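> Structure, please.
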Amino acid sequence: SGSVCVLHDITEQQKNENSQKQFVSNVSHELRTPLTSLHAYIETLNEGAWKDPDIAPQFLQVTQEETERMIRMINELLSLSRMDRGVSKIDVEWVNFNDFVAHILDRFDMIVKTDAKEGKKKYTIKRKLGSQALWVEIDTDKFAQVIDNIMNNAIKYSPDGGVITVKLRQEQQKIVLSISDQGLGIPREDLGKIFDRFYRVDKARSREQGGTGLGLAIAKEIVNEHHGKIWANSSEGKGSTFYISLPYEPMSEGDDWDEV
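Coordinates of the predicted model:
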């Protein structure tokens, strides 16, 4: 006679279950906020505020903004879900990363001019890209989304008259893109959490500006899909710098593509 004892380590399973519960809780909370706001404004309009020419346009504007924020959040959640399930497609092509970044910054330069004309916050974008062709294989649409997200955050949190500096350099077998701002900075205890889903250092301000708390999480997933790394350094009161590194192999003169 004897007995058999079977032990299962369920630590990872419990961790995954806790993560799922936390994720569902966060989604519910983030959607409840704009829905509660929408309900209140629509109820007030329905009770007669729609007849007030001063109040009605303002209330309708808020409902439109909250609806757009929920649509953005749902689209971002769907993107994350596809990445989690491994069904997100990457359509890569060879790109001179220097030209690619410069093209994106050209678009932001136009935004700077438009904001200045409209009397909005003034800021300057400083480039330190160099002239060397750095060819990498990326999904241009997805990587533009990553850079857009970091640039928009830099603009949001930069002070009036601030400078946003964009640098690109080669380091051995990788290229590193850095985007620095002169904003309020990120507390040291928050630095390790800023790429978590729904995590926001300044929750009130982020919601006020339409943030979903998912942008940096998506950026991290996209960079990971490209076998790269993304991280940040910051000092409170002195601004933040976000870094993106990608694998890079310099091409020699004999590495031209063969014609088919």
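> Could you use CA atoms for every contact and neighbour count after this?
Fine.
> which residues in the chain form helices?
Read by DSSP state H, the chain holds these helices, from start to end of the chain: 11-46, 55-84, 97-117, 140-157, 188-191, 203-208, 215-225.
> what's around I71, how many residues?
I71: 12 surrounding residues under other CA atoms under 10 Å.
> List the buried residues of stretch 208-216.
G211, T212, G213, L214, G215, L216 (16 or more other CA atoms under 10 Å).
> With distance to R69 as new columns, can those be given to me in TSV?
Formatted as TSV, the buried residues of stretch 208-216 follow (distance: CA to CA, whole Å):
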residue	distance to R69
G211	8
T212	7
G213	11
L214	12
G215	12
L216	16
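> What is the nearest of the residues you listed to K167?
Of all the buried residues of stretch 208-216, L216 has the smallest distance to K167: 19.3 Å, by CA to CA.
> please give me the structure for this one as well, since I'd like to look at both together:
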Amino acid sequence: MRSLWFKLTAALVLVTMLGVGLAVLVPGVVTVRSFQNFVSRSRATEREVLVNALAIYYEEWGSWEGLHTLVMSRPGHMGQGMGPVMAPGMTGAWQFQVADRNGVVVAASRVEQIGMQLSPSQVRQGVPIEVDGQEVGYLLPGTAVTLLREPEETFLRRLRETVVPVGLAAGGVAILLGLILTWQLTDPLRKLQTAAQGIASGDLSQRVDIKSKDEIGELGRTFNHMAENLSRAEELRRNMTADIAHELRNPLAVMRGNLEAIQDGVYQPTEENIASIHQQAVLLSRLVDDLQELALADAGQLRIEREPVDLAAIIERVAVESAPRASREGISIVRDAPSEPLLVSADPQRIGQVLGNLLDNAIRHSPEGGSITVRAQRQQDTVQVDVVDQGPGLSPEELSLVFERFYRGDKARTRATGGAGLGLAIVKQLIEAHGGRVWAESTEGQGATFSFTLPT
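Sure thing, here's the model as predicted:
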């Protein structure tokens, strides 16, 4: 499998080569063509000047006699006006013929062409030489007239010799810098790949050190957050497994011990001993029911039968049901709800279960002689319920864990006094299944407030 770095590098090299090629080719072609056009225009100007000089020569001498001898013997001094055109060495670049009005060559850059009769079509290709409005001859540039002279060829050659190496050097530098850049860009991805492979193999301690503030840095931070959540979930799973085993073991051990004692005749099957076994069976049944509730919620199969209900009436009913237990602990329950109905769309049995769990939690953590306040109020499109106790409160760490399964804030509490640690987890699942929100607020040493909202 080809790596992302390889693909980026290949793409970079391809784009760089294409860019450098275009940067060298296009300006080079444009420059050469522009220069050639300039030379061609210069040649045309020179031809015009040469035609004028030849016309002056003919006007001065009255014929073409001696023209070829003058051209070959004294280049650059062919009479008035010809010097600036026929500079020394120009004949080497100019391939030309001068013909009289009858098409006979009278002067040429090649001696063997003197006296040659040109065809009418050849004559038509020449530039007429006129004196007093009469055509007295023709200038016929040869095919080499457009060829570049040595200085011009040298200029273009040096231009090519400069542009191509500079372009290649610039492309090489660009590719080198691109390789370094793509390596730096893909290095965080390699770290992420290594860490992801470690997590896939079971090492949940893998983290990545990516400090950039771009999208890759955000991906690294998200990955670390995911890894932390996975590690925490794995720890909770292990703790939950151990807690379930512990919660099942204790009642079963008590039941088994009591039954074996009755079998051995140590205990008599009295009403008190049977009640003790029954109590343990009730605890087991409650634990299994709670676990089933959570399992259904996790699977999204928790059954919610919504109907319009008066939340104030549910609060009143649950408070009355919880009052005897609170009274035995010397705790009072205060209800603070408006007199008008607080209608919500909810499952009355499930919401009653939520309030029952919250009150049960508040009773366990409230001191003797304390009070618990159940407050309800309408807010825009929701109804908020608060259960306020006067217990020891929760630390910030406990607030972040209080809705976790099998979590007990007071480690000294037993299963009998502190519950199995599933009540608040069930509250969270039930409220969220209703589309509501649940949270806890507390200042350590000043009690706690558990709140939830339900949409109207």
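> After superposition, what's the TM-score here?
Once superposed, the chains reach a TM-score of 0.79 (TM-score structural alignment, normalised by the length of the first structure), with 238 aligned residues with a CA RMSD of 2.8 Å.
> If we only consider the buried residues of stretch 208-216 of the first structure, which is nearest to C5 of the first structure?
L214 (44.5 Å).
> Spit out the contact partners of the aligned partner of that closest one in the second structure.
Under the alignment by TM-score structural alignment, L214 of the first structure pairs with L422 in the second structure. L422 of the second structure is in contact with D290, L291, E404, R405, F406, Y407, counting by CA atoms under 8 Å, 6 or more residues apart in numbering.
> Ignoring the adjacent residues along the chain, who's closest to the equivalent of the third one over in the first structure?
Under the alignment defined by TM-score structural alignment, E404 of the second structure corresponds to D196 in the first structure. Residue nearest to D196 of the first structure in three dimensions, not counting chain neighbours: A217, with 5.7 Å by CA to CA, 6 or more residues apart in numbering.
> and what of Y41 of the first structure?
F59 (6.1 Å).
> List the contacts of the alignment partner in the second structure of A144 of the first structure.
Alignment note (TM-score structural alignment): A144 of the first structure maps to G352 of the second structure. Taking CA under 8 Å, 6+ apart, we find G352 of the second structure in contact with I314, I315, V318.
> In ChimeraX, how would I select the buried members of these?
Selecting only the buried entries of those in ChimeraX, with 16+ other CA under 10 Å as the criterion:
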select :314,315,318
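> List the members of the contacts of G352 of the second structure that persist in the first structure.
Contacts conserved in the first structure for these, using both residues aligned by TM-score structural alignment, their matches' CA atoms under 8 Å: V318.
> which of the contacts of G352 of the second structure lies closest to A412 of the second structure?
Looking across the contacts of G352 of the second structure and measuring by CA to CA, the closest to A412 of the second structure is V318, at 28.1 Å.
> and the closest one, what pairs with it in the first structure?
Checking TM-score structural alignment: V318 of the second structure goes with I104.
> hang on, the earlier thing: which of the helices of the first structure has the highest mean neighbour count?
Scoring these by mean neighbour count under mean count of other CA atoms under 10 Å gives helix 215-225 as the most buried, with a mean of 20.
> That one vs the second structure, mean deviation?
Compared with the second structure after fitting, helix 215-225 of the first structure deviates on average by 0.5 Å (mean CA distance after the TM-score superposition for the first structure).
> And the contacts of that helix?
76, 79-80, 83, 142-143, 145-146, 149-150, 194-197, 229-230, 244.
> likewise stretch 447-456 of the second structure?
With CA under 8 Å, 6+ apart as the criterion, stretch 447-456 of the second structure contacts 343-346, 358, 381-394, 431, 434-442.
> when you check those against the strands, which ones overlap?
Taking DSSP state E as the definition of strands, those contribute 343-346, 382-388, 437-442.
> Tell me the counterpart of Q380 of the second structure in the first structure.
Counting by TM-score structural alignment, the partner of Q380 of the second structure is Q172.
> and its match, how many residues sit next to it?
Neighbours of Q172 of the first structure (other CA under 10 Å): 10.
> hang on, the earlier thing: now the helices of the first structure in TSV, with distance to G2 of the first structure?
Listed next are the helices of the first structure as TSV, based on distance: least, CA to CA, whole Å:
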stretch	distance to G2 of the first structure
helix 11-46	28
helix 55-84	45
helix 97-117	67
helix 140-157	59
helix 188-191	53
helix 203-208	59
helix 215-225	50
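> can you pull the contacts of N149 of the first structure?
N149 of the first structure neighbours (CA under 8 Å, 6+ apart): G215, L216, A219.
> do the same with A133 of the first structure
So A133 of the first structure contacts N96, F97, N98, D99 (CA under 8 Å, 6+ apart).
> mind running it again at 7 Å?
By CA atoms under 7 Å, 6 or more residues apart in numbering, the contact list for A133 of the first structure reads N96, N98.
> What lines up with it in the second structure?
By TM-score structural alignment, A133 of the first structure lines up with P341.
> ditto for V92 of the first structure
That one, V92 of the first structure, aligns with R306 by TM-score structural alignment.
> Which of the helices of the first structure sits closest to C5 of the first structure?
helix 11-46 (18.4 Å).
> Against which helices or strands is that closest one packed?
Applying 3 or more CA pairs under 7 Å, 6 or more residues apart in numbering; DSSP states H and E, we find helix 11-46 of the first structure packed against helix 55-84.
> Can you get me a residue count around A196 of the second structure?
A196 of the second structure has 19 nearby residues by other CA under 10 Å.
> no no, P338 of the second structure
12.
> Quick check: the gap between it and Q292 of the second structure.
Separation of P338 of the second structure from Q292 of the second structure (CA to CA, to the nearest Å) stands at 35 Å.
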